[in-house]
Each structure stands twice: as structure tokens, then as C-alpha cells.
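Asks: Starting from these lines, generate the structure:
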Amino acid sequence: MRIGPHAIEPKVILAPMAGVTDKPFRLLCKQLGAGLAVSEMTTSDPRFWNTAKSLHRMDHVGEPDPVSVQIAGTVPEIMAEAARFNVDHGAQLIDINMGCPAKKVCNAWAGSALMREPALVTRIVEAVVKAVDVPVTLKIRTGWDADHRNAPEIARIAEDAGIAALAVHGRTRDQQYNGAAEYETIAAIKAMLKIPVIANGDIDSPRKARQVLDATGCDAVMIGRAAQGRPWIFGRIAHYLATGEELPEPSPAEVRDVLLGHLHALHAFYGEDMGVRIARKHLGWYAKDRPENAAFRAVVNRAQSAMEQLRLTREYFDALAAGVAPELLEAA
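Replies: Got it, this is the predicted structure:
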């Protein structure tokens, strides 16, 4: 699969997720097998480009090619300027957000709310594509609600405007993340377009990735929530797609080593205080399949320093690796 001049290999992509797909997580997912990692949503409003949050989101130094940055907004001219700004700061792909279902985004008529206004969609994608000399991609949902599944119409607008690849989440905006993703609309979109189409939604295992690719005919799959606490999912899917062989889930010792590396990266990127706070949600995701997860979170969330957070995490996974129940219930 190619997006403009960029070969995306393997064809397993990390979805943009606000508050999740920061630079440390993108680097980790690429290291563990993602063919492309899209940044968390960045605002198109230039008034916020110099805030601490935006500066972190726009930091792409040292990221492997291609660097994909997602922008969000509603005003074509401002979106075009945001695209130019991000390209000047390292973006090699620009992704337009028309898939986010969050209320605060949709209330501002951004994200998936834009699907209600095909004419505005046309103006935005045309303006962004014209503004930059790098490929522009688009992420959408199947529609606004069950009665308005207009993704095929939006997809046609996107291709005609010069969008280089399209990602489709198999739910409407009003479904949020509830119910099961439906792939029929994605398959119909893939059948009608010449540009690459990426399937997204409920892909949480190597076998499911294969099933979705077969059912939709898509060029790649995009993984979102299933990567939270499981960044090795990209390598497992890539291996299965290439060989038909399912790799085993990582051992507790392997999870420990990945997680400790992730924690070190978070502490270094954000500084100790913010890094410790941001790491807490990731710690919960890494331990979410363990019966003592709640007790682990109750203990490790008390950590106020990077050293303490690393020590508690190491002790927990060392116990699991040794086949010993972690001593957390009493501590909690």
C-alpha cells in the first residue's frame, strides 16, 4: 500500500486518538510493528499553536518516516493554514479529522459533525489539498446516524478533491463506540474508489484483521482502542497477515520490559510530574486483563515520582513473571 510516495508496510496503522497517540506511544507502536502511526488530533486554530499541549503534539523530531499529523477544524482557510504550518514543522502526511465523535468536537461542528455538511466537506478538503505539497488523507465514519449513512457521498467528494487515502470507522457518529462495527459500508466505499481505503473499528486480533481485510477488500487496517496497553498488536497482526501464523501473546516479562521503556519515554518527553500523571492511564491499560488490575491501579496511582512509578510497576510484573500473585490487595 502506498500513500503518495510513501510505502506503508506493514499495512497495519495506529489510529489517531486524542490523549493517547502522543509521540512516545507513536514511536513505541512503530517500533513494535505499525506501518504508520497518526498523531493525536491537533487544533487548526493558530491561537493555540504555542500552548504546551500543542507544542508537545507538534513535536516530530526523530520520528520515522512518514510523519502523519491529524488536524481538526471547520474553516477551510484556517485548516489550510494549519496544514501548511504542520508541514513546515515536519509533517509528511496531513490527515483531516472527520471521524471524531466526541461531543466537544462535534458541538464545534468539527470531527464527524462535518459529515452533515457535504458542501463544507468539499471546501475543506479542496483547501487543504491545495495548500500543501504532501499527501492529504481523511478519516470519516459511516455517517452521522443510522438514517444518514452518507459515507459513500463523502468518500466520492474526497477522491475527487485529491485526497490520497481514506480511513473509515465502521460506525455512525451517534453510535460513538457502542455496538458492533459494520463493514458493509466500508466494502461499498472500497469498491467505488481508486485511492487506498483503510478499515477501522473493532479490529482487536490478527484473525479479525484478516477477516476485515477479506470482507471489505481494503488496503490496510487501522487499530485504535485495541492498541491501548497492547502496542505489540501491530507486530502480531503483521506477522499473521504475512505468514498465517499467530504469535503468542507476550509474557509478563516481555510486557514489563515494553512498559518500563514506555514509562521512561513518557517521563523524558513530558518531564517527571506530567509524565507520571499521563502514564497512569497507560498503566491501567497494560494491566487491564489481569484480575488484580484494580488493586494495581490503586497502588501505582499513588506514585508521585518517576522512580516510585517505575519501581511499583517493575515489582508488579516481576511477580507475574515469577508466577507469584502480586501483593497488591493488602497494599490497596
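Asks: Please make it C-alpha for all contacts and neighbour counts, starting now.
Replies: Will do.
Asks: Just give the closest residue to D65, not the sequence neighbours.
Replies: Setting aside the residues directly before and after it, D65 is nearest to Q92 in space (Cα to Cα, 6 or more residues apart in numbering), at 7.7 Å.
Asks: now the one you found: how far from N301?
Replies: Going from Q92 to N301 by Cα to Cα, to the nearest Å gives 37 Å.
Asks: hang on, the earlier thing: for the residue nearest to D65, list the residues it contacts.
Replies: By Cα atoms under 8 Å, 6 or more residues apart in numbering, the residues touching Q92 are D65, P66, V67, S68, V69, V134, P135.
Asks: show me where the protein has strands.
Replies: Assigned by DSSP state E, the chain shows strands spanning 2-3, 6-7, 12-14, 36-37, 42-43, 68-72, 93-98, 136-143, 165-172, 197-200, 220-223.
Asks: just to revisit the earlier point, by neighbour count, which of the contacts of Q92 wins?
Replies: When neighbours are counted by other Cα atoms under 10 Å, V69 leads the contacts of Q92 with 27 neighbours.
Asks: Looks like that residue contacts N97 (just checking).
Replies: No - with contacts counted by Cα atoms under 8 Å, V69 stays clear of N97, the gap being 10.1 Å.
Asks: For those two, list the residues in contact with both.
Replies: In contact with both V69 and N97: M41, using Cα under 8 Å, 6+ apart.
Asks: what sits up against stretch 42-50?
Replies: 54-55, 57-58, 69-73, 78-79, 81-83.
Asks: Going by residue numbers, what spans are helices in the stretch 201-332 of the chain?
Replies: For the stretch 201-332 of the chain, helices defined by DSSP state H, counting those that start in this stretch occupy the ranges 206-216, 233-243, 252-270, 272-286, 293-300, 306-321.
Asks: For those helices, give me TSV that also has distance to A7.
Replies: Output for the helices of the stretch 201-332 of the chain, formatted as TSV (distance: least, Cα to Cα, whole Å):
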stretch	distance to A7
helix 206-216	18
helix 233-243	15
helix 252-270	27
helix 272-286	30
helix 293-300	39
helix 306-321	37
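Asks: Need the winner for burial among these.
Replies: helix 233-243 (a mean of 20; mean count of other Cα atoms under 10 Å).
Asks: any idea of the angle that one forms with helix 206-216?
Replies: 60 degrees (axes from the mean of the first three to the mean of the last three Cα atoms, to 10 degrees).
Asks: this one next, for a side-by-side:
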Amino acid sequence: MRIGPHKLKNNLIVAPMAGVTDRPFRMLCRSMGAGMAVSEMVASNSLLYGSEKTKRRTNHDGEADPISVQLLGADPKMLAQAARYNVDAGAQIIDINMGCPAKKICHVMAGSALLRNEALVAQILETVVAAVSVPVTLKIRTGWDTKNRNAVRIAQIAEISGIQALAIHGRTRACAYTGEAEYDTIAAVKASVKIPVIANGDITTPEKAHYVLEYTGADAVMIGRAAQGRPWLFREIAHFLETGVRLPAPQVDEIQRVLLNHLHGLYDLYGERTGLRVARKHISWYTKGLADSAQFRHYMNQLESIAEQLIAVNDFFAGQLQRGERLHYAEELAA
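Replies: Below you'll find the model as predicted:
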């Protein structure tokens, strides 16, 4: 899998997720087998460049190449300016978000709302591609709604505009994250363009990754929600694609080590107050499916210091180890 001059170690990519794919999460997923991780979306509004949130989102210290930064906006010149800004800050790939279904994003005609204006899509992509010397990629959905699936036309516009890879989520904007992703549109997009196509949506297991790659002909898969609390999913998929054999689920002591490493990364990036709060959702994801986890999460969410949080996590896993628990993923847990 290549994006411009960058050869990825495999065809497994971490999807950009607001509030999730910060630097610690990206680095962790890369260490556990992902070939690339795309940053949280960064607003193109230049007034936000000085905010602490934006500074954190553009901090790539210690990350492996290639560094991909996703931009959000609807103004071609502003997006071009933001692209140059991020390249100067270390971005090696610029990704344009035309897939976010959030109402607050679509109300300002950004994200997946742009799919309704193909002329503006072309203008944005051409302007950003011309503004930077690094590869520009695009993330889309299949269309605005099921009656207006125009992903094939958008993909062709993207290829003509100089986009070097296209990721497509197998839902429309109207679908949000409900129902099941469909892959026929992704297959049609792949057949219509020569640039790399990355399939996204409901890829929750090694077997599903293999199926989607085979069914769509896509060059890579992009994994988002399924990796929350399961960063080892990337190594499981990589191993399965290479050997056809499923790795065993991680044992509890490994889950504990991975989680603690993740937590310290969050504390270092966000500081105590914010880090404590950001950590809560990750702890909930990691402990899902373990014995007494619901009771533990309720208690953990009331703690107000890093020290208390770490003690609670270690005590919880000590109890798991005493039981000799292993983490078993049912299909519903992987959804």
C-alpha cells in the first residue's frame, strides 16, 4: 500500500475519530500493527491555530512516518492555508474530511454535507492539492442519503483533482452509524478509479477485514470504533491476513499493561485534569467484557485524581488475575 512516496508496512489504517485518535492512541495502534493512523480532524479556521486543543492535535512528537493530518472545512482557500500550516508542523499527508455526519458539522456545509455540492468538492480538492507538496487524501461516505449515493462521481472528481488515496465509509450521511455498512458502493468506487481505495465501516474482526478486502477489491481497510479499547485488533488482522489463523485473545495481564501505557500517554499529553477525564472512556472500553466491569466503571468515573484512577485500575486487574480471567470477544462486543 502506497500513498504518494510513502510505502505503508501493511494495509491497515486507523480511522480518524474526534476525541479518540489523539497522539497516544495513534502511537499505540501503530505499535500494535497498524500501518498508518490518521489524526483527529483539525478545523481549518485559522482562528483556532492558537488554541490548546489545536496544538495538541498537531503535536506529532515521537510518531512514526507517515504522519497524516485530517482537515475539516468548506472554504477552499482556508483549507489550503490550514494544509500549509500543518505541513510546516510536520504533516506528511493531508486528509480532507468529507465524511463526518455530525449535525453541527453539516450545518456549516462541511464534512459529509459537501457531498451535495460536487463543484465545491472539486474546487476544494484542486486548491488543497495545489497548495502543498505532500500527498492529499480524501475521506467520504457513500453519499448524502440512500437516494443520493454519488460516491463514484466524487471518487472520479478526486482522482482528476490529484487526490492520491480515497477512504470511503460504507454508509450515507443520513445513516450516521446506524444499520450495517454496505460494501457494494465501495466496490463500485474501486472499479471506477485507479488511485488506492480504503474501505471503512463495521470492520470488527480479522475475518471481516478479509471479507471486505476480497469483496470490494479495496487496497486497504480503515478501522475506527472497533479499535476502541482493542488496539491489538490490528495485529490480529495482520496475522490473519498473512496466515489465515486467528491469534488468541489477549490475556488480562497484557490488557492491563497496554491500558496503563495508554493512560500515561494521555496524562502526559493532556495534564491531570483533562487527562483524567479523557482516560475514563478508554478505561471503559478496555474493561468491557471483563467480570464486574460495569460496577468498576461506575466507581472509576467518580474518581478525581490520577493517583486514584491508577490505583483503581490496578486493583481491578488484580481481581481479574486472581480469577484467571481471559477476555473473550463475542460478536456483539466487537460491534
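Asks: quick one: TM-score?
Replies: Here the TM-score for the pair of chains, by TM-score structural alignment, normalised by the length of structure 1, is 0.96; 325 aligned residues with a Cα RMSD of 1.0 Å.
Asks: Redo the strands of structure 1 as JSON lines? Include distance to S305 of structure 1.
Replies: Below are the strands of structure 1 laid out as JSON lines (distance: least, Cα to Cα, whole Å):
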{"stretch": "strand 2-3", "distance to S305 of structure 1": "42"}
{"stretch": "strand 6-7", "distance to S305 of structure 1": "41"}
{"stretch": "strand 12-14", "distance to S305 of structure 1": "30"}
{"stretch": "strand 36-37", "distance to S305 of structure 1": "29"}
{"stretch": "strand 42-43", "distance to S305 of structure 1": "29"}
{"stretch": "strand 68-72", "distance to S305 of structure 1": "31"}
{"stretch": "strand 93-98", "distance to S305 of structure 1": "35"}
{"stretch": "strand 136-143", "distance to S305 of structure 1": "38"}
{"stretch": "strand 165-172", "distance to S305 of structure 1": "38"}
{"stretch": "strand 197-200", "distance to S305 of structure 1": "37"}
{"stretch": "strand 220-223", "distance to S305 of structure 1": "31"}
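Asks: Quick one, which of these gets closest to A108 of structure 1.
Replies: Closest to A108 of structure 1 of the strands of structure 1 is strand 68-72 (Cα to Cα; 10.4 Å).
Asks: what about that closest one, distance to the chain center?
Replies: Chain-centre distance of strand 68-72 of structure 1: 11 Å, with Cα atoms, centre = their mean, to the nearest Å.
Asks: How about stretch 5-14 of structure 1?
Replies: 14 Å.
Asks: For it, buried residues please.
Replies: Residues of stretch 5-14 of structure 1 classed as buried by neighbour count (16 or more other Cα atoms under 10 Å): I8, P10, K11, V12, I13, L14.
Asks: Now distance to P152 of structure 1 too, for the residues you listed, in a markdown table please.
Replies: Output for those, formatted as a markdown table (distance: Cα to Cα, whole Å):
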| residue | distance to P152 of structure 1 |
| --- | --- |
| I8 | 24 |
| P10 | 26 |
| K11 | 23 |
| V12 | 23 |
| I13 | 22 |
| L14 | 23 |
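Asks: Can you tell me which of the residues you listed is nearest E40 of structure 1?
Replies: Closest to E40 of structure 1, out of all of the buried residues of stretch 5-14 of structure 1 and judged by Cα to Cα, is L14, at 10.2 Å.
Asks: Aligned to that closest one, what sits in structure 2?
Replies: Under the alignment defined by TM-score structural alignment, L14 of structure 1 is paired with V14 of structure 2.
Asks: hang on, that match packs against L28?
Replies: No - V14 of structure 2 is beyond contact range of L28, at 10.5 Å (criterion: Cα under 8 Å).
Asks: Which one of the contacts of stretch 42-50 of structure 1 is nearest to T243 of structure 1?
Replies: V69 (31.0 Å).
Asks: what's V75 of structure 1 in contact with, if anything?
Replies: When contacts are taken as Cα under 8 Å, 6+ apart, V75 of structure 1 is in contact with I124.
Asks: My error: substitute D22 of structure 2 in the last question.
Replies: So D22 of structure 2 contacts S39, E40, R56, R57 (Cα under 8 Å, 6+ apart).
Asks: Format these as CSV; extra columns: neighbour count and distance to A151 of structure 2.
Replies: What follows is these, written out as CSV (neighbours: other Cα atoms under 10 Å; distance: Cα to Cα, whole Å):
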residue, neighbour count, distance to A151 of structure 2
S39, 29, 23
E40, 24, 23
R56, 13, 32
R57, 19, 29
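Asks: Contact partners for A303 of structure 1?
Replies: V276, Q309.
Asks: so how far is stretch 245-262 of structure 2 off the chain centroid?
Replies: 20 Å.
Asks: what's the matching range in structure 1 for it?
Replies: Using TM-score structural alignment, stretch 245-262 of structure 2 pairs with 245-262 in structure 1.
Asks: Give me the contacts around the matching stretch.
Replies: 24-25, 28, 206, 236, 239-240, 283, 286, 310, 313-314, 317-318, 320-321.
Asks: run the last query once more with 7 Å
Replies: P24, R236, H239, Y240, L310, R314, F317, D318, L320, A321 (Cα atoms under 7 Å, 6 or more residues apart in numbering).
Asks: Which one, of the strands of structure 1, ends up nearest to L266 of structure 1?
Replies: That would be strand 36-37 among the strands of structure 1, by Cα to Cα, at 17.0 Å.
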